[in-house]
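In: The following block contains a protein sequence and its predicted model.
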Amino acid sequence: MRPIIGITGYREPASWGLWRDTAADLIPHTYVRAVTEAGGRAVLLPPDDGDAGVLRALDGLLLAGGADIGPGLYGEEPAAVTDSRPDRDAGEVALLTAALRTGLPILGVCRGMQLLAAVHGGRLHQHLPDVLGHEKHRPAPGVFGTHGLRCAAGSRIAALLGPEAEVNTYHHQGVADPGRLTATGWADDGLIEAVEDPAHPFLLGVQWHPEEAGDLRLFAALVNAAKA
């Protein structure tokens, strides 16, 4: 059997067929395609904070992108530009906390990396233009930018991508402090772009969107860890 990879889902108003602005639990197909092409079997995990029992059926956990992390998770009040989803935060914190206890392989993408940092005692920049003085990490609505990436020698991300890479970008928040995680990747402007826990069997967070770029290397690493 292919390893079963649970992907955390969005809960957003959506339109399809005859239905308009209907509440839907969904994920972009790019995540499913990346997991499938990497050799895994993708399943959607809608927001649900009742329990984390679903993890017993999973071989790996993929924390997907989406709306902002609620700043209450790292002890701050929300800024005017912060757009969070409390139901998704609660459900994903429950899943992540349980997955950390059991050693389940975990990959966090964009929002997923930010959640990893918050749960490990870190904190976020709520609006990067206020900190960095530019909007290159989210150049326009719905438009991805690109920037260079520098990876720490000996890190998991360097083993997968090499010492340097070019990555896509679309986010207005970022990790200010990774907490108990180790920062292992940085953008050209110094923003943290990758975090890891060397003590965990497989725990990696990246700020960019490899699924949108069709880069399977991180998903293949997750799937391979899920086979172990």
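Out: Right, received. Where do you want to start? These numbers were taken from a predicted model, which means no experiment stands behind them.
In: When you work out contacts or count neighbours from here on, use the C-alpha atoms and nothing else.
Out: Noted.
In: ranges for the helices of this structure?
Out: Along the chain, the segments classed as helices by DSSP state H run 29-37, 86-102, 111-119, 128-132, 156-161, 210-213, 217-227.
In: buried sites along the first one?
Out: Residues of helix 29-37 classed as buried: 31-36 (neighbour count, 16 or more other Cα atoms under 10 Å).
In: Contacts for it, please.
Out: Contact partners of helix 29-37, identified using Cα atoms under 8 Å, 6 or more residues apart in numbering, comprise 5, 7, 41-42, 64, 211-212, 214-216, 219-220, 223.
In: Go through the residues you listed and name the one nearest H137.
Out: Compare each of the contacts of helix 29-37 with H137 using Cα to Cα and the shortest gap goes to E212, at 15.0 Å.
In: From G9, how far off is the closest one?
Out: E212 sits 16 Å away from G9, going by Cα to Cα, to the nearest Å.
In: Just to check, A220 is in contact with L62?
Out: No - contact between A220 and L62 fails when scored by Cα atoms under 8 Å: they sit 12.0 Å apart.
In: of those two, who's got more company?
Out: Each of A220 and L62 has its neighbours counted (other Cα atoms under 10 Å); L62 has more, 27 against 19.
In: Make TSV out of the buried residues of helix 29-37 and add distance to R20.
Out: Rendered in TSV, the data for these read as follows (distance: Cα to Cα, whole Å):
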residue	distance to R20
Y31	24
V32	24
R33	25
A34	28
V35	29
T36	29
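In: Name the nearest of those residues relative to M1.
Out: Proximity to M1 was ranked across those by Cα to Cα; first place goes to T36, at 12.5 Å.
In: gap between that closest one and D197?
Out: 25 Å.
In: Put this next to the previous one:
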Amino acid sequence: MPAPIIGLTTYREQAAWGVWDQRADVLPTQYAQAVEATGGVPVLLPPVDQTGAADTVVGRLDGLVISGGADVDPARYGAGPHARTAGWRPDRDAWELALLDAAAARALPVLGVCRGMQLMAVHAGGSLDQHTPDLVGHEQHSPGGDRFGTVEVATVAGSRVGSLVGDSLSVTCHHHQSVQSHPGFTASARATDGTLEAMESDGDRFCVAVQWHPETAADVGLLAGLVRAAATYAVEGAGRLSP
């Protein structure tokens, strides 16, 4: 059976490499390596502003990762920006929301990572807390710069996330925002300070999101779960539109 194709959404940023310093579509290599290590074939999906593009792309995928990145535009959930909310990317918001629409229509397996979890909540009609330290009184979820924070997380008994990563684990985080409301999703993990760290949809479809970065861990159980779901989808559900 061919390896399932997993789409990974990308940043579009100013980047430097070799003699070049210009706009580029980039994503940390760990995402693609984690997909490859768990049996999938990674394909990068830069923002596209073209009618019907998301439907076309999703029709050729077996799974989708909405990756980490900049804050979601607060206007997407009817809020003004907090003083610490900055640098949102309208092109990426629009592209990934279109991908989520197309993925839902085809019941495509989806995993959201960090910003991806926040965008999935917004896509479902939810909202965000724009600066988590205001709520929890510490910076442990995002200690600043290019460093990850280490957070202890407990999963909900019987959840899909729990079945993939166990009852509790230490995770690497880099988020100053978090999900406030998440209609259509069930909370499946929380940090010790109460911050929602994972959510999942009910039913058979693999539709999971986490605030932490599973691609950075030696145990890539969440990516493995997505790739297994994508392999099943490739055989049983590819091209199927949800009613």
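Out: Received, thanks. What you see is a predicted model; the values in this text were computed from it and never measured.
In: thinking again about what came up before, ok, the contacts of helix 29-37 of structure 1 vs A94 of structure 1, which is closest?
Out: Top of the list for closeness to A94 of structure 1, among the contacts of helix 29-37 of structure 1 and by Cα to Cα, is I7 at 14.0 Å.
In: what does stretch 219-228 of structure 1 rub up against?
Out: 3-5, 34-35, 38-40, 59-60, 104-107, 201-202.
In: what ranges do the strands span in structure 1?
Out: 4-8, 10-16, 19-26, 41-45, 60-63, 106-109, 123-125, 145-151, 164-169, 174-177, 182-187, 192-196, 203-206 (DSSP state E).
In: The first one vs structure 2, mean deviation?
Out: Aligned to structure 2 and superposed, strand 4-8 of structure 1 gives a mean residue distance of 0.3 Å (mean Cα distance after the TM-score superposition for structure 1).
In: Which secondary structure elements does that strand sit against?
Out: Secondary structure elements in contact with strand 4-8 of structure 1, counted by 3 or more Cα pairs under 8 Å, 6 or more residues apart in numbering; DSSP states H and E, are strand 41-45, strand 60-63.
In: can I get those strands in TSV with distance to L149 of structure 1?
Out: As requested, the helices and strands packed on strand 4-8 of structure 1 are arranged in TSV below (distance: least, Cα to Cα, whole Å):
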stretch	distance to L149 of structure 1
strand 41-45	28
strand 60-63	21
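In: D51 of structure 1 contacts A94, correct?
Out: Yes - applying Cα under 8 Å as the test, D51 of structure 1 and A94 come out as touching, 6.9 Å apart.
In: more neighbours, those two?
Out: Between D51 of structure 1 and A94, A94 has the larger neighbour count (other Cα under 10 Å), namely 17 against 11.
In: Report the separation between W88 of structure 2 and V35 of structure 2.
Out: For W88 of structure 2, the distance to V35 of structure 2 - Cα to Cα - is 26 Å.
In: Kindly report the same for A102 of structure 2.
Out: For A102 of structure 2 relative to V35 of structure 2 (Cα to Cα), the value is 21 Å.
In: and what of V151 of structure 2?
Out: 23 Å.
In: how about I7 of structure 1, what's its partner in structure 2?
Out: With TM-score structural alignment as the criterion, the equivalent of I7 of structure 1 in structure 2 is L8.
In: tell me the contacts of its match?
Out: Residues touching L8 of structure 2, when contacts are defined by Cα under 8 Å, 6+ apart, comprise 31-32, 42-45, 64-67.
In: let's go with 6 Å and repeat that
Out: By Cα atoms under 6 Å, 6 or more residues apart in numbering, the contact list for L8 of structure 2 reads 44-45, 65.
In: picking that back up, could you export the strands of structure 1 as CSV, including distance to P78 of structure 1?
Out: As requested, the strands of structure 1 are arranged in CSV below (distance: least, Cα to Cα, whole Å):
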stretch, distance to P78 of structure 1
strand 4-8, 23
strand 10-16, 20
strand 19-26, 24
strand 41-45, 26
strand 60-63, 22
strand 106-109, 22
strand 123-125, 11
strand 145-151, 26
strand 164-169, 23
strand 174-177, 14
strand 182-187, 24
strand 192-196, 21
strand 203-206, 23
